[in-house]
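Asks: Here's my sequence, what's the structure:
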Amino acid sequence: MKAFLGMGLLGSNFVRAMLHQGETIQVWNRTSSKAKALEPYGAKAFDNVAEAVHGADIIHITLKDDATVDEVLEKASAGLQAGATIIDHTTTSAKGAIQRTAYWKSKGFIYLHAPVFMGPQNALESTGFMLVSGDQSVIGKLEPELSKMTGKLINFGPEEGKAAGIKLIGNSFLISLTAGLADALSLAKAHHIEPQELLTLFNSWNPGAMVPGRLKRITDARYNEPSWELNMARKDAGLMMSAAKEADADLTVIPAVASLMDKWITQGHGTDDWTIIAKDSL
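Replies: Here you go, the predicted model:
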C-alpha cells in the first residue's frame, strides 16, 4: 500500500494514474478538500498526515519547498512504518535533498529525491521525465516503481543531490526561455506583428533543436569558428532595442545580454562566435 502527500495538480494526477493501475493509495493534503476530491477515484483521504502514511511501505510526496517537505515529514513520522521508503518529487535545493537523505537514513528509512519535468497531464498519462541520483542499490530497487510513473527515468549516478541541482538548472532554462518569449512578443508588438505570426514562425523553425549543438560549441570552446560573429549579434541586439524604444515597448532579456556582449567585444572578441558570452560560466 502507498501513501501520497500533496494533492496539487501534479500530485493529484499522479494518484489518479496509480489508482487506474490498481494501486491502493492513502492521500493527504494541507487543504483537506483537495485530498477528499480523490476519493471518488478510489483513494482514501486523511485529515491527519501521520494517519495517511500508516501502513504504507512507499510514501510519495509533491510539496512546495524544502521547509514544507521537512515540516510535513516530521509530522508524518509518527505514522511511518519501520523501513518505509520516502520518494520526494518536490523541486528543492540540492543541499536539502542531501540532508534529508542522511537524516531519514539515520532514522531507519529510505529517502530518495526524484524531481520531475512533468506537467499535470504528464502525471496523469505517465509521460515526461523523472530524475534520480544517489545510492544506486536503492535506485535499482525503486526503478520499476518510478518507471511506471513517467515516460523516462534519468539516472545521474551516485552523487546525492545531483538530481536536485539538474532540476533547478532545467528550470532556470525554462524561466529564461519564457523571459525570452516575453521579449519576442514585445518586439513583435513594436513591429505590429501579431502573436499568431510568431506561432507560424516557430511551428516551422524550431530554435529549441539548436540547444544541444549550441551547448556543445560552448563546452568545446569553439569560439574561433563563428557561425554568427559577436559583432553581428550585437548589431542585431541594437536594432531590437532601438525598435522597442521607438515603440515604448519593454525588453527585459536583450538589454542585459547586450551589455554582456559589449564586455566581450571590448576585450577583443568581436569576430569570435557570439557564444563566447557564456565562457565565464564554465
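
Asks: rest of the way, CA atoms for contacts and neighbours
Replies: Fine.

Asks: So which bits of stretch 225-241 are buried?
Replies: Using 16 or more other Cα atoms under 10 Å as the burial criterion, the residues of stretch 225-241 that qualify are Glu229, Leu230, Asn231, Ala233, Arg234, Ala237, Met240, Met241.

Asks: Residues touching it, excluding its own?
Replies: If you take Cα atoms under 8 Å, 6 or more residues apart in numbering as the criterion, stretch 225-241 is touched by 187, 251, 254-255, 258, 261-262, 265, 269-276.

Asks: Now the buried members of the residues you listed.
Replies: Going by neighbour count (16+ other Cα under 10 Å), the contacts of stretch 225-241 have 187, 251, 254, 258, 261-262, 265, 269-276 buried.

Asks: can you tell me which helix or strand Leu239 belongs to?
Replies: Assigned by DSSP states H and E, Leu239 belongs to helix 230-246.

Asks: Kindly report the same for Leu10.
Replies: Per DSSP H and E: helix 9-20 holds Leu10.

Asks: distance between that helix and the chain's centre?
Replies: Distance of helix 9-20 from its chain centroid, counting by Cα atoms, centre = their mean, to the nearest Å, is 18 Å.

Asks: I'd like the structure of this one too, to check against the first:
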Amino acid sequence: MIAVLGTGLLGSGFTRALLRQGNAVHVWNRTAARAQLLEADGARAFASAADAARSATRIHVVLSDDAAVDAVLAAAAPVAGQLVVDHSTTSTAGVIERTDRWRAAGITYLHAPVFMGPQNANDSTGLMLVSGDRATVAAVSPLLAPMTGKLVDLGKRVDAAAAFKLLGNLFLMALTAGCADMLALAKAMGVPAADAATLFDHFNPGVTIGARVKRMLDSAYEQPSWELAMARKDARLMQHEADHAGIALALLPAIATRMDAVIAAGYGGHDWTVIAKDFVR
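Replies: Here you go, the predicted structure:
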C-alpha cells in the first residue's frame, strides 16, 4: 500500500496515476475534502496523516515548503523500515537535515522534486529529480520511474535534487518575468500584446541558451557577439519607452544595474554575457 500525504494538484495527479497502475493508495490532506474527492477514483481517504501512513510500504509527500513537510511527517509518525519520498520544493538545508534525522530513526527519506504540472503528474510524464546515497537511489529508482517521463539522478550529493529544482524554478521565473516585461514594453510603445507575441513566430531565443551558458562557463568574453555597452544602450532605450508611457518594468532595472556595475569595472567592450563573470570562478 502507498500513502500520499498532500493531495493538491500534483498530489491528486500522482494518486490517480498510482491507482491506474494497480496500487492501493491511502490519502490525506489538510483540507479533507480534497482527499475525499479521490475516493471516487479508488483511493481511501483518512482524517489523519498517521492513519493514512500506517502500514504503508512507502509514503509520498507533496507539500508546500519545509515547515509543512516537517509538520506533516511528524504527525504521520513513520516507523522504521518505511520509505518516505518527498516531492516538495524545499531548501537544501532542510533536505540534508531530514535525511539525517529520519535515517537515525531507521527510515529512508529521499527527496525527489519534480518539474511537472498537474497533468504531468496524472499522466506520469514530466521530469523527476533524485540524488543522495547511491544504494538508496538505486533501490528507489525503479519505484519512481513509472511516476515520471524521465527520472534524473544527480549523483551522491544529498541536496543536489533540491538545488537543481531551485535553479530550474529561478530560470522559469526569470523567463516569465522577461515575457511580462516584453508585453509591458509593447504596451508602452502601442503594440498590441497579441501582435507582440507574434515575434516568437520568427524569433526563437531558446536555441541560444546553450551557447550563452557555454560562453559564460568558458569566460569567452573578449570576442563579443554583442558588446555589453551596446546591450546597455538598448536597455536604456527600452527604459525610456516605458518611462515615457508611465509603465513600470520589473526585470529590466535589475539587469541594467548589473550591467552598469560590470561596465564600471571596465568590461563595456566585452560580450554582454560578462555580467556572469563573478559567478563562474
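
Asks: biggest separation within the buried residues of stretch 225-241 of structure 1, which pair?
Replies: Spatially, the most separated pair among those is Glu229 and Met241, at 18.7 Å (Cα to Cα).

Asks: I'd say Leu63 of structure 1 and Leu5 touch.
Replies: Yes. Counting by Cα atoms under 8 Å, Leu63 of structure 1 does reach Leu5; the two are 7.5 Å apart.

Asks: neighbour-wise, which of these two wins?
Replies: Leu5 (27 against 23; other Cα atoms under 10 Å).

Asks: Pro255 of structure 1 maps to what in structure 2?
Replies: Matched by TM-score structural alignment, Pro255 of structure 1 corresponds to Pro253 in structure 2.

Asks: can you check Ile98 of structure 1 too?
Replies: With TM-score structural alignment as the criterion, Ile98 of structure 1 matches Ile96.

Asks: try Thr219 of structure 1
Replies: With TM-score structural alignment as the criterion, Thr219 of structure 1 pairs with Leu217.

Asks: Count the residues that sit near the closest residue to its match other than its chain neighbours.
Replies: Nearest non-adjacent residue to Leu217 of structure 2, counting by Cα to Cα, 6 or more residues apart in numbering: Val280, 6.1 Å away. Look at Val280 of structure 2: counted by other Cα under 10 Å, it has 9 neighbours.

Asks: Likewise for Gly210 of structure 2?
Replies: Neighbour count for Gly210 of structure 2, taken as other Cα under 10 Å: 10.

Asks: Touching, Ala276 of structure 2 and Lys214? I think so.
Replies: No. Using Cα under 8 Å, Ala276 of structure 2 is not in contact with Lys214; the gap is 11.3 Å.

Asks: Between these two, tell me which one has more neighbours.
Replies: More neighbours surround Ala276 than the other of Ala276 of structure 2 and Lys214, with 16 against 12 (other Cα under 10 Å).

Asks: Run through the residues that contact that one.
Replies: Going by Cα under 8 Å, 6+ apart, Ala276 of structure 2 touches Met216.

Asks: Can you find the partner of it in structure 1?
Replies: Match for Ala276 of structure 2 (TM-score structural alignment): Ala278.

Asks: where does its match land in three-state SS?
Replies: Here Ala278 of structure 1 is recorded as helix under DSSP: H, G, I helix; E, B strand; the rest coil.

Asks: nearest residue to Ala24 of structure 2 other than its sequence neighbours?
Replies: Closest to Ala24 of structure 2 by Cα to Cα, 6+ apart is Met1, at 5.0 Å.

Asks: Report the contact partners of the one you found.
Replies: Taking Cα under 8 Å, 6+ apart, one finds Asn23, Ala24, Val25, His26, Ser55, Ala56, Thr57, Arg58 in contact with Met1 of structure 2.

Asks: same deal with Asn23 of structure 2?
Replies: Taking Cα under 8 Å, 6+ apart as the definition, contacts of Asn23 of structure 2 comprise Met1, Ile2.

Asks: just to confirm, which helix or strand has it in it?
Replies: Counting by DSSP H and E, Asn23 of structure 2 is found in no helix or strand.

Asks: quick one: what's aligned to it in structure 1?
Replies: Per TM-score structural alignment, Asn23 of structure 2 is aligned with Glu23.

Asks: Check which helix or strand Pro253 of structure 2 maps to.
Replies: Going by DSSP H and E, Pro253 of structure 2 is part of helix 252-262.

Asks: What's the average distance for that helix when superposed on structure 1?
Replies: Following superposition, helix 252-262 of structure 2 is found to deviate from structure 1 by 1.5 Å on average (mean Cα distance after the TM-score superposition for structure 1).

Asks: Perfect, I'm done here.
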